[in-house]
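> please work out how this folds:
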Amino acid sequence: MQMKNVVTVLLTMCCCMAMGSRIYAQNPGDQYSLGFYHATGDSSGFHSSLRDYNVRPAWNLPPLGDSTKKRSWWHRKLFSEHLLEYNQPDYDFYADFLPDFQLGHSSVNSNTWLNTRGVIVGGRLGKNFHFYSEFYENQGKFPGYIDAFGRSTGVVPGQGEWKPYSGNKAFDFAYVSALLDYKPAKFLDLQLGYGKNFIGDGYRSMLLSDVAFNYPYFKIVATVGKIQYTTMWAQFIDRDYPKASYENGYRKKWGVFNYLDWNVSKKLSIGLFETIIWQDSDSSGKRGFDMSYLNPIMFLRPVEFSVGSPDNALIGLNLKYATGKNSSLYGQFILDEFKFKEVTAGNGWWGNKFGGQLGFRANDAFKVKDLNGLTEINFARPFTFSQRTTLNNYSHYGQPLTDPLGANFVEWVNVADYRYRRWFVRGEIMLAHYGLDSTGTNFGHDINKSYETRTLEYGNHIGQGVATNLLYVQGTFSYLLNPKNNLRIELGVAGRKESNDVMDKKELIFSIGLRASFRQLYYDF
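Next up, the predicted model:
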């Protein structure tokens, strides 16, 4: 496809989107409609930019057929209920089997397939305590570009480490997540989890996204009217650094995150973000959790500076403005490192590391119920999120904690979906430009490379290196069987083209499957 035609398609899609958004951010899955978003901020305590994973959602759909007719046990379990389901005034409990069985074909990797058996249990004790845990055992043969990513990094995107299966032709991997959520007061929420987090109003996040694998965390969320304050401590894994020993496993690093979200009015909300990443051990020995970062109400950068630490500090901004009842403009800015005199000099100094986002989303486009759209631009300058070592860079399990493209990139993402009763269709077009490294160079795209190996001191710009273009187009058509666990029959097609002066990789992918769960997995990179 010529670049001119690509731009035409993207502009047409954006015009269609610009009519009307809403994605509620609770546990968005790859089939989770954009229509769950709340576009407007208000004084009732709703804050759209902090995605809440403490409740396992279900589609709110009318029943199949005559709702007054008594159905068999098999019919109810397949189409309208959890496998196990108990609802009492003092407690709730549910459990489900979550299959993800897919067959497909890739123009690069021939026949593809996925065999996933998942289990989820969850519930409520009293009014203030919720819990859930889910486990997935997987074997799969992936399309060519995902297979290549897995073999070069040792991880399946967003799902952790793999081991060889079927004569090393496929991957065998497991995935687990869990959460304990307790609300001791109306304004306070305590969460202890092993999972993912997301800050922002877009499809991507340049502050903290759910792209990488699960990790343990403890989160405190305080909401008082128009203001919500969140502090989170988390532990991350560095697979790129040699193991300290067999007994200790992979090297670890810690992170503390503060996020203040303020609904200034029913239209405007402002979020302030800061984080510190530090390594679990250094040349002086075991460091572990740094008690200097224990206080949940503080500015992290002055503390990091005062103790003379080599830790990685980042600050950011999240903005949203409701342009209408069902539409909003949103944006982000992330600052990793800079010198004011170098910025004003305009010489492209490598240490001016920052990124950003600008987007628009709308729901009920053209006044058509459940027709939703989103378009956004994301970028990051070379070397953003990288550090001297991966022991304190902004990554986990080999993947960025923000956009999957890392740094030294600009991308344009467009997503639209439509739901009619139990029928669902979703489409995506993503166009990106970035600079890859040639042998022996580091132009700042791979955040897991040390910035001390940089090729250029000055003259750095987005797209430097081997200038590469990426086009990703994806469409999904599905029929929802059970709204409680998102069990659906799904047909998907995707096309990917990555090209530069030395390569031209094209891949066309088809798949069909029986799928369940609300997991969000990103393969659009």
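> C-alpha from now on. contacts and neighbour counts both.
Noted.
> residue boundaries of the strands in the stretch 401-525 of the chain?
409-420, 423-436, 466-482, 487-499, 504-515 (DSSP state E, counting those that start in this stretch).
> can you put the ones you listed in CSV and add mean neighbour count?
Shown next, in CSV, are the strands of the stretch 401-525 of the chain (neighbours: other C-alpha atoms under 10 Å):
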stretch, mean neighbour count
strand 409-420, 22
strand 423-436, 21
strand 466-482, 19
strand 487-499, 19
strand 504-515, 18
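> a markdown table for the ones you listed, including distance to Tyr215?
A markdown table is the format used below for those (distance: least, C-alpha to C-alpha, whole Å):
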| stretch | distance to Tyr215 |
| --- | --- |
| strand 409-420 | 26 |
| strand 423-436 | 28 |
| strand 466-482 | 28 |
| strand 487-499 | 26 |
| strand 504-515 | 24 |
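> let's see this one next to it:
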Amino acid sequence: MKHILHITAILLLLTTPTFAQEKLPVIAPYHAQNIRELYLDTANHHTALKTILHEDTSAMYTRPDTAKRSWFHRKLFKEHLFEFRNKEYNVFIDFLPDLQLGKSNRNKNLWLNTRGARVQANIGKGFYFETSFYENQGLFPVYLDSFVARRRVIPGQGEAKVSSIGKSYDYSYVNALLSYSPGKYLNFAVGYGTNFIGDGYRSLILSDIGFSYPYLKITGTLGQFQYTSMWTQFMDLSSQSFNQAYEGIGYPKKWGVFHYLDWNATKKLTVGVFDAIIWGDIDTAGRKRGFDWSYMNPIIFLRPSEFSVGSSDNAIIGLNAKYKVFPKTTVYGQFVLDEFKIKELLAGDKWWGNKWGAQLGFRSFDLFKVPRLDLQGELNMVRPYTYSFRNTLANYAHYNQSLAHPMGANVRELLGIASYTYKRWYFRGQLNYASYGLDPNKTVSYGGDIFKPYDQRVKDYDNTFGQGIKTDFLYGQGTVAFVLNPKYNLRLELSAAGRQEKNDLETRREFIFSFGLRSTFRQFYYDF
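Okay, here's the model as predicted:
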């Protein structure tokens, strides 16, 4: 608590920069644009658990600009809006706009008006603080409108209400992170945001595709091992039958506990094991249950704890691995197990309860010896009914979005992403193909919609990938951007995307073009 008071006092008292002969290196998070350096380093870093904080010393080695620049030029192209650097602390404040205009072939004009702000600070080398706020209004493509109407949330950005401006949406959200490392072996983090476990574009274990949530995370690093325990609180916007316990006090809550052990087995190989328990804040009788303190046990694999309290909460275990096959090429994979019976698995009858997902991918950097030409390919497979539960109070979801794959389950997906950076120019191309099964109505489940109880399953055996209304999905996007200021990723961006969803009943196509002045390092997943 005293560190929170310290940083608050600094933000209130600072009105002009303080200069010192020796300035403290900045503590900052890696982002998608610079995390490639971790994979290119000769050391084998722990890369799976994100957000990753590091000591950014780049400013110490930058040649000073001797030319006289105006305040406007420096703030637009080189610096944070406000910078306070000192030998004891750093504080950075930025204005983060995301202003876009676009057009859809579905006779629809598109636009986005986001005004955001971010404050970052570190005191010494142990304390890091970050908070951001975004106020938004937007008019989205037809397929995103359909998702919002169905799920009531903007993907990754929370609940939306219809604005008075046409059929646009009005929404806002905040993120925060408070991190303290008393030494090099231990880190405590309290946040309101998202987490990610994996080395891929998707994560079948824990993804950042959804809305922010409060969490407490403790990470210890000793030699080749890194161990993390995390406790979270999620929200269930889908529950209908248990809302009486929450009448007048918000949406029903759900809780999660996660453990992840990462082992750098060799200079090339890293293996991680994972487990999670999700449980509802109220039981099926409508009685408030609250946080289950038996899950405060920080030791991995909680199935014995779950059994000892007579619980049938939703338990998931997983495996994550990566291997550097060449100095600039890494292969990675995941395997997640939601539920299974060895007898049924060996029988080969495709029992509904054999719920699992698998991922295999690669990252290759400086392709064909071209600096900063990178390529990523990935295959994801998730069996029907994986991540689902008897009710939404304990399914693997938060705020009406999956905590893993954005398409839920009953899906096979192949994707490729190529990017190239030249000076301040950035080029990116992405192509996704997926095959999945849709449900014919609301009363039955073929295993793709994780918000439907698995009790609505059509059959117990012979469950296969893509069962139901077999649907082929194709998504492609190309982006060209000129980065004005790399400090907060302010850029002019031109983007074109195409989406097709095709089955025996209908074909839906949409082509989207957009241009805008964008900022921040946020990543949203609209490729579903």
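> what about the longest helix in structure 2?
helix 2-13 (DSSP state H).
> quick one: map Thr441 of structure 1 onto structure 2.
In structure 2, Thr441 of structure 1 lines up with Val444, judged by TM-score structural alignment.
> now for the residue nearest to its match when sequence neighbours are not counted, how many residues are close by?
The spatial neighbour of Val444 of structure 2 that comes closest, neighbours along the chain excluded (C-alpha to C-alpha, 6 or more residues apart in numbering), is Gln456 at 5.0 Å. Using other C-alpha atoms under 10 Å, Gln456 of structure 2 has 14 neighbouring residues.
> surely Gln456 of structure 2 and Gly447 touch.
No: using C-alpha atoms under 8 Å, Gln456 of structure 2 is not in contact with Gly447, being 9.0 Å away.
> what do we get in structure 2 for Asp189 of structure 1?
Match for Asp189 of structure 1 (TM-score structural alignment): Asn187.
> could I get the full set of strands for the stretch 251-400 of structure 2?
Going by DSSP E, counting those that start in this stretch, the stretch 251-400 of structure 2 shows strands at 253-264, 269-280, 314-326, 329-339, 355-364, 373-382, 397-398.
> what does the last one correspond to over in structure 1?
Aligning strand 397-398 of structure 2 against structure 1 (TM-score structural alignment) gives residues 395-396.
> same question, the longest one
Counterpart in structure 1 of strand 314-326 of structure 2, with TM-score structural alignment as the criterion, is residues 312-324.
> how big is the offset of the matching stretch relative to structure 2?
By mean C-alpha distance after the TM-score superposition for structure 1, the fitted stretch 312-324 of structure 1 averages 0.5 Å away from its aligned residues in structure 2.
> ok, the counterpart of Pro298 of structure 2 in structure 1 - contacts?
Aligning on TM-score structural alignment places Pro298 of structure 2 opposite Pro296 in structure 1. Counting by C-alpha atoms under 8 Å, 6 or more residues apart in numbering, Pro296 of structure 1 touches 231, 258.
> quickly note the distance from Pro296 of structure 1 to Thr275 of structure 1.
From Pro296 of structure 1 across to Thr275 of structure 1, the span is 12 Å (C-alpha to C-alpha, to the nearest Å).
> mutual contacts of those two, please.
Asn258.
> residue contacts, Val413 of structure 1?
Counting by C-alpha under 8 Å, 6+ apart, Val413 of structure 1 makes contact with 374-377, 428-431.
> who's in contact with the most centrally placed residue in structure 1?
Central residue of structure 1 (C-alpha atoms, centre = their mean): Asp210, 2.7 Å from the mean position. When contacts are counted by C-alpha under 8 Å, 6+ apart, Asp210 of structure 1 is found next to 196-198, 401-402, 520.
> distance check, it against Tyr229 of structure 1.
To Tyr229 of structure 1, Asp210 of structure 1 is 20 Å away according to C-alpha to C-alpha.
> tell me who's in contact with Gly408 of structure 2.
Contacts of Gly408 of structure 2 (C-alpha under 8 Å, 6+ apart): 382, 386-387, 402, 448-450.
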